[in-house]
Every structure is written in C-alpha cells, then in structure tokens.
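Peer 1: no sequence on this one, just coordinates:
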C-alpha cells in the first residue's frame, strides 16, 4: 500500500455501552481504563485524566527548564570570568538538545516498563543531577571546557522527559480530545524554556552586588524539582493498559508516515527548541545593547519572549488542527516561518532591534502552532492506517494507541535533533562567513521543502489521507 492510499476515518467516540469497572490496585495502578468509552469517560475518566495531566505538565515544565538552562547561562559565562570561543558557546547551547533528543528514544518505552506515575517521579528526580552539577561547575571560572560540556550534556535529562510525558498522557485521553490535551501538556513543558530565560537573569543578579551569583541558576530549581516529584508520586496514576513492545515499535518504524512526520516535526518543534536555545546568543551578537535591560536592581533578557510565545501558541495549534485539520495548519505554519526567516535576513542590516524581535516572535508563534498541529496529526494517521489494515471499529483501538504512543515518543526524539542542528548550522555560517545569513537562507529552503511535503501527502485532492 502506498503512503497516500489510506482512506480517512471518522474518529468519533465509541457509542456509550456498559462501562468497564475501573479497578484501583496498590501503587496507584488502574485496570480496565478505556478513554474511548463515553460512559467511563464522562463519569470518572475525565477527572482522573485531568489530574494526571496537571502534574505531568508540572514535571515536564521543570524538565524544559533544566534542558534550556545553558541557553541563558552561556550568555553570562564571560562576565563570570570564563574564557570561551564562539564555537564552544554554541556547543554548550546545542549539547543538551543532542543528548535530550537521544534520550527521548529510551524514555518513550519507560512508561510501559515502569508505569506513567512511577517514571514521572524517577525522571523528575534525575533533574537534580544537571541542576546541582551546573551550580557547582559555574562557581569556578577555572572549570575546564570539557567539564562544562559534560554537565551541559546532563541537562539532556530534561529533554528526555517530554517523550515519556507525552506517551503517558496519550493513554489517558480519547482520540477526539488528544489534540488539546497533548497541546496543553507540551505547552506547559515548552513554557519551561521561557521561564528559565526569564528567571535566571533576575535570580543571578539579585543580591550579587557587583558580581554574578551564577550558581543560583542551578540551585534555584532544586526545591521545585523535589516538590514536583513528591506530588507526582502522591497524585498521579499508572495505567495497566499502557503497554508497548519492541515489535509494535518496529512496526511503527516501518510505517512510511512515521518518517514523513519525523521530518515535519524537525521543522516545527526542532525550530522552536533550536531557536529558543540560540535566541539569547543571537541577541547578544546582533544587538548587544539590548542583550539585557536594567530594571532596578535586576537585569532582564527579552529572549524569554520567543519561547513564551511559541509555548502559548502550541495548544492552539492542536485546537486548530482538531477543527481544520493538522495538515492545513502545518502548511500555514511553514509558510509563515519561511517568510519570516527570509525577512530576518533582509532586514537585519537596518539594525532595528524591535523589528528583529517582532519577526522572531512571529517565527516562534508559527513554530509553536505548527508543533501542536503536527503532533495532532500523528495519532490520527496511525488510527486511520490501523483501520485500513483491517480494524472494523474506526475508533482508536488499544493496539493502535500503543503504536501511536510509541510513534509520538520516537517522532519527538527525531524532531528534537533540530535543537542541535539549528545552533550548529548557525555556528557553521558564522564561522565561514562572519554572519548568519547563509544559515537563514538554508532554513527558508528547509521550510519550503517541508511545506511541499505536507501538501503532497496530506492536502492534495488525490491524496486519500488528506485533511488529517
């Protein structure tokens, strides 16, 4: 079967029947969970799902905070006495994304192995390692670059959390509500990037007199991590039907649409996390006078506005995808991203910071919207393909949900490599030509290519998988 031969399915909820009785076992395990059963969902399921989503968001939020700490910390390393080259700074920015993207692959399978609640607690506690490590190593300007790079790599623990968190939440919600739920879960996590870039400059300046209290960038988050881990342990649940297997995951890898969606997710989420990481550096290089703004006793970096806008846009991308189809919203997002990236190159010689900031906020908004829309497409595509493969019930079956959960985690892993690629492409452009122009022209070409791919497979009139 070709990749565009699948017929679209009506993914409506299963008609109300006698809801299976939920069984609660020790260790906060729940048996007989079926979010697609409208009776179970409307009586007890929705409240349970909402409670788990709330604490999942909290833990994933802190994961993103830790993942993005180095993106803002590196800006202050020279003032703290560290002597680093531009290339070394870009490596410190991109290394957490490289490790985080790679960790998302095994993290995808941790929920079925340990339980969603149990793994959320473990993954939250693992965040203590990179935060304490950062606090220790930045306290001494003589810390070798190799040590700084190793500790930055440990921040990848925070990036891995996304895959397990999203795979876990997808089991709690019916197919018709996954777009909004996954969008909220992801947006809550993505906000961590903005909060890290907002809070760290304020924290390290408060009470530091004429110096920077840079270790606070790490110590600040330790009590919050402990609180989040405790609340996840106390209030979240494990679902016994959240199972996965290697054979099912390999089947997902053999699905052509898995690789198509991975490419698209590099363009949407990869752009969000990549530009979130380098935005403080781009501001420092292009507009040093605006790198920080003094506000009384503290300094503020406006770089946080980029990931903030992108994070807030993500759930609305999922909601728009629920209404108009993820493919249409994704095409629109790529069109805007290409136009903005091109405009950034053409207007940079004007040396207008506020224009530069405004363009990047539009870019972040488009990337965030595309994140939600693209991610919403994945479970729908798997459900449709599962129906074509022989399922008579067009709702999302348990087996399809398991493959979809694995695909969500694996695609999120591949997409996160964009967080490594974008800083490194900018680094290469800067090193080769002294400017970032060639990198941005490359981004424009990439977005146009992804726009065409999305249209070809999911929007063409002759594509029977259209409007997913």
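Peer 2: Looks like it came in fine. Remember, it's a predicted structure, so these values are computed and weren't measured experimentally. Numbering: from 1, shown residues only.

Peer 1: contacts, neighbours, all on C-alpha from now
Peer 2: Fine.

Peer 1: next one: the longest helix anywhere in the chain to chain centre, how far?
Peer 2: Of all the segments of type helix in the chain, defined by DSSP state H, the longest one is helix 353-388. Computed by CA atoms, centre = their mean, to the nearest Å, the chain-centroid distance of helix 353-388 equals 11 Å.

Peer 1: and the helices in the stretch 251-400 of the chain?
Peer 2: Assigned helices in the stretch 251-400 of the chain, in chain order: 256-286, 305-324, 326-347, 353-388, 398-416 (criterion: DSSP state H, counting those that start in this stretch).

Peer 1: quick check: which of those helices is nearest to residue 174?
Peer 2: Across those, residue 174 has its closest neighbour in helix 398-416 (9.6 Å, CA to CA).

Peer 1: can you report how many residues lie near residue 197?
Peer 2: 30 (other CA atoms under 10 Å).

Peer 1: need the contact list for it.
Peer 2: Going by CA atoms under 8 Å, 6 or more residues apart in numbering, residue 197 touches 68-69, 71-72, 301, 303-304.

Peer 1: wait, which of these is closest to residue 384?
Peer 2: Within those, proximity to residue 384 (CA to CA) peaks at residue 68, which comes in at 35.9 Å.

Peer 1: rewinding a little: so for residue 176, which of the helices of the stretch 251-400 of the chain sits nearest?
Peer 2: Closest among these, using CA to CA: helix 305-324, at 7.8 Å.

Peer 1: next, the one to line up against it:
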C-alpha cells in the first residue's frame, strides 16, 4: 500500500477503509506512525503538566513562597493556553502535515523547558514570570489535538476507538511520568533541586523530534477542505460531545494538575507525601483510556460514557465523605478511582465522534450521495470535531483548578464546594447522554449505544 502511494514526503491516496490494502501493508504504516505519535505526545504532556510538580517544590526554603491560590492559578495557566491552542494546532497538522508539524511542535517545547530550568532556581522570582513560563508550557497541551487529528486519518473507523485511546493514553501517561520523575528527584537530590525535573526533558525532546523526522509520515487524508472546522462547530453533536469531554478529560487533566496541591491543603501533606501519591491517579487514568476506547468499539461510546459518569458521581460522593471524616486513605482511593474512570470516559467519549459522523455519512449514502465522498467528508469532519472537543475539554481542566482555588480561598481548608460542583456537572452529562444519544433503539448499522442522531427541527 504505502510503497505504491508514496510521493515525496506525503502518502497520497491513503484509504484505511480499503481492507485488502490495510492487510497488505497499511496496518504497518499506521502502527509505526501511532508508536511515534504516542512517544511525542507523551513528552508533550509531561512538559505541559511540568508545573503540577514544580509548584510542590516552591517553598520558602528555596526563596519561592506563594500562597495556595497563587499556586492553583499557576497550574491552571498552562491548562488554559493548551486548550486555546488545540484548534489552531489541529488545523496546522492538516496544512503542514502530521510529521512536519510534530517535529516543529516538539522543538518548540524547548523554550518553556529551558526557562523553567533557569527561573525555578532564582530566589525571589515574581509570580508573573512563572505564569508566563507556564503559559508557554501550554504548547504541550496543543500537541494533543494535532496528534489525535493526525492519527484519526491513519486508521479505519472500526479501529479508531482503540487507536485514539492508545494514542491519548500514551500521551496521558506523561502526567504520571513527570510526577514520578519529581518523586525520584526528591529522593535522590532533595527538595532543593527542582531544576533537575525540567533538565531531564531537554534531551528527550531532541530525541523524539529526530525520530519523528525520520520515521513518521505526512498523509494527504488528514488535509481538510477550507472551512471544515467552521462546519464542525455548526453541528450540535460537536458541542454535546464537547460538554461530555469537559467531564472526562477536563477531570483527568484538572485533577492531574491539582491532586498534589489538594492533598497539601486538605490534609496538610508535605511535598514528599503529596508526590508519593499524585502519580498513581494519572497512571490509572492513562492506562484505562485505551480500555475505554476498546469497550466503546464493542459496546458503543454513548453507553460506556453513560456508565462512566454514573460511577464518577459515586466517586465524587466518596471524596466528600472522606474530606468530612478526615480519612486520608479513603480520599486517595476515591481520587484514584476518579482518575481511572475519567480515563475510561476519555476513550469512550472520543469514540463517539467518528461514530456519529460515520452515521451521518451512511444517511447520506442512503439518500443517494456518493459513498466515497460522503465517508471522506465524515472523516474530515471527525478530525475537526475532535479538535473542538479537545479544546473545550481541556478548558474543563482549568475550570477544575479555578474551582479548587475558590474553594480553598475562603479559609475553610475544604474542597467540598468544588466537589459538589463536579457532582452537578457529572449529573448533567448523564442527562445529555440519556436524552440525546440513548433515546432511540440502535439500528443494525450502528454499534450498541451509538444511535442515529435525532432529527433537527
């Protein structure tokens, strides 16, 4: 397949739905690009969430004394920037190519990493400097959208839940990896050397960029016609699924940034104690994301996402009980469960996007439209909708950190008001799935739980 359609640095005429070509060589090309994409996204997530670790080192002992509200603001800043960059990053990969943009975006990570390496060791550095560096670190969050849009084009629709879940899950592992690295630095070099955490990523960024340049492909299937994102944002389903993704990915990334600070403020945990637990939740959430995608491939994205939100609501109630009773063990267990469930929901919610647009294409073919054109258009709109959902979902992470900031700012030392807010949002997501996506009986052409879209007035 690939050897017959290679043209310069681009794969042209790529069609993963061609089963014969997929079996011959297409699956090998797709899996090679997926493996490199996972590596690059993993490093991007680590740099994006770097400040979730560095804030735990920021103590008066090294000349950086900031109150809890300022620290929550600092970890929220890269989340917001990463969310805002996801739409332009997704568009960029359709214009410049997956390989080309991946290499450029990786090298761009050197800027915030070098700045963090220098300024974290400068006593008396004002908060605005760290906020600026954190904002620059947001470029790592933008890489998620370009990576997911790129990988969507490589795999047939029947494997996209698995492929997207694996790609995102491998990237999400960067959240756990940077926290494990912080713990390792504390145990080997002590609490006075946070710069070592940033220093580790400099050679890794260069290595990943070199591998991407050598082994990844650009593929013409990812290129979108002008206005694809504009058309996607006019579709109601894009926004419904975006709201769901706020609840899943927003929870994962928001909790990933905030978990250590919450343990410090809720239970008075030391930096060492906090970091000893903070890696566990993101690790579980990252590993469960491909599982959520696989379950959605088999059972339907809407059904899996519904049960996930019901379970997340239960987990949030556990956190409220643990906070009120002062049970540290129950609190950590509840938070870890929420991470795992948010990972499952990430995979299943993303699976809903190609399923919905594929169903639209089926409806167009039934109405007499050309099948090749209809499904090609559905794939392009899926990529655009994925970018929108990714951007909106990441903003949910910032909202979670701001909710914690407001909750702990009242002097009560309790995150219960924030947890109650999250519980209400999860309940809203359950209603969206139940009345928008599970109100009709599935047809034979759809996976269970991914039902025909309701007609619009």
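Peer 2: Received it, and whenever you're ready, just let me know what you need. Predicted model, so just to flag it, every value in this text is computed and none were measured.

Peer 1: returning to what we had before: whereabouts in structure 2 does the longest helix of structure 1 align?
Peer 2: Using TM-score structural alignment, helix 353-388 of structure 1 lines up with residues 328-363 of structure 2.

Peer 1: what does residue 209 of structure 2 correspond to in structure 1?
Peer 2: So residue 209 of structure 2 corresponds to residue 229, using TM-score structural alignment.

Peer 1: follow-up on the earlier one: mean shift between the match of helix 353-388 of structure 1 and structure 1?
Peer 2: Following the fit onto structure 1, the mean deviation recorded for stretch 328-363 of structure 2 is 0.9 Å by mean CA distance after the TM-score superposition for structure 1.

Peer 1: report the buried residues of that stretch.
Peer 2: Buried positions in stretch 328-363 of structure 2, judged by neighbour count with 16 or more other CA atoms under 10 Å: 328, 330-362.

Peer 1: same check, this time on stretch 256-266 of structure 2
Peer 2: 256-266.

Peer 1: report the separation between the residue nearest to residue 270 of structure 2 when sequence neighbours are not counted and residue 170 of structure 2.
Peer 2: Using CA to CA, 6 or more residues apart in numbering and skipping residues adjacent in sequence, the residue nearest residue 270 of structure 2 is residue 264, 6.4 Å away. Residue 264 of structure 2 is 28 Å from residue 170 of structure 2, where distance means CA to CA, to the nearest Å.

Peer 1: repeat that for residue 331 of structure 2.
Peer 2: 26 Å.

Peer 1: got it, and residue 251 of structure 2?
Peer 2: Separation of residue 251 of structure 2 from residue 170 of structure 2 (CA to CA): 17 Å.

Peer 1: now the aligned residue in structure 2 for residue 144 of structure 1: how far from residue 70 of structure 2?
Peer 2: Matched to structure 2 by TM-score structural alignment, residue 144 of structure 1 sits across from residue 126. Per CA to CA, residue 126 of structure 2 is found 11 Å from residue 70 of structure 2.

Peer 1: likewise for residue 375 of structure 2?
Peer 2: Remark: distance between residue 375 of structure 2 and residue 70 of structure 2 (CA to CA) = 48 Å.

Peer 1: quick one: map residue 49 of structure 1 onto structure 2.
Peer 2: Mapped onto structure 2 by TM-score structural alignment, residue 49 of structure 1 lines up with residue 30.

Peer 1: confirm its match sits in a helix?
Peer 2: Yes: with DSSP: H, G, I helix; E, B strand; the rest coil as the criterion, residue 30 of structure 2 is assigned to a helix.

Peer 1: contacting residues for it?
Peer 2: Counting by CA under 8 Å, 6+ apart, the residues that residue 30 of structure 2 touches are 151, 154-155.

Peer 1: and if we set it to 10 Å?
Peer 2: Contacts for residue 30 of structure 2 were tallied using CA atoms under 10 Å, 6 or more residues apart in numbering; they are 2, 16, 22, 151-156, 163, 216-217.
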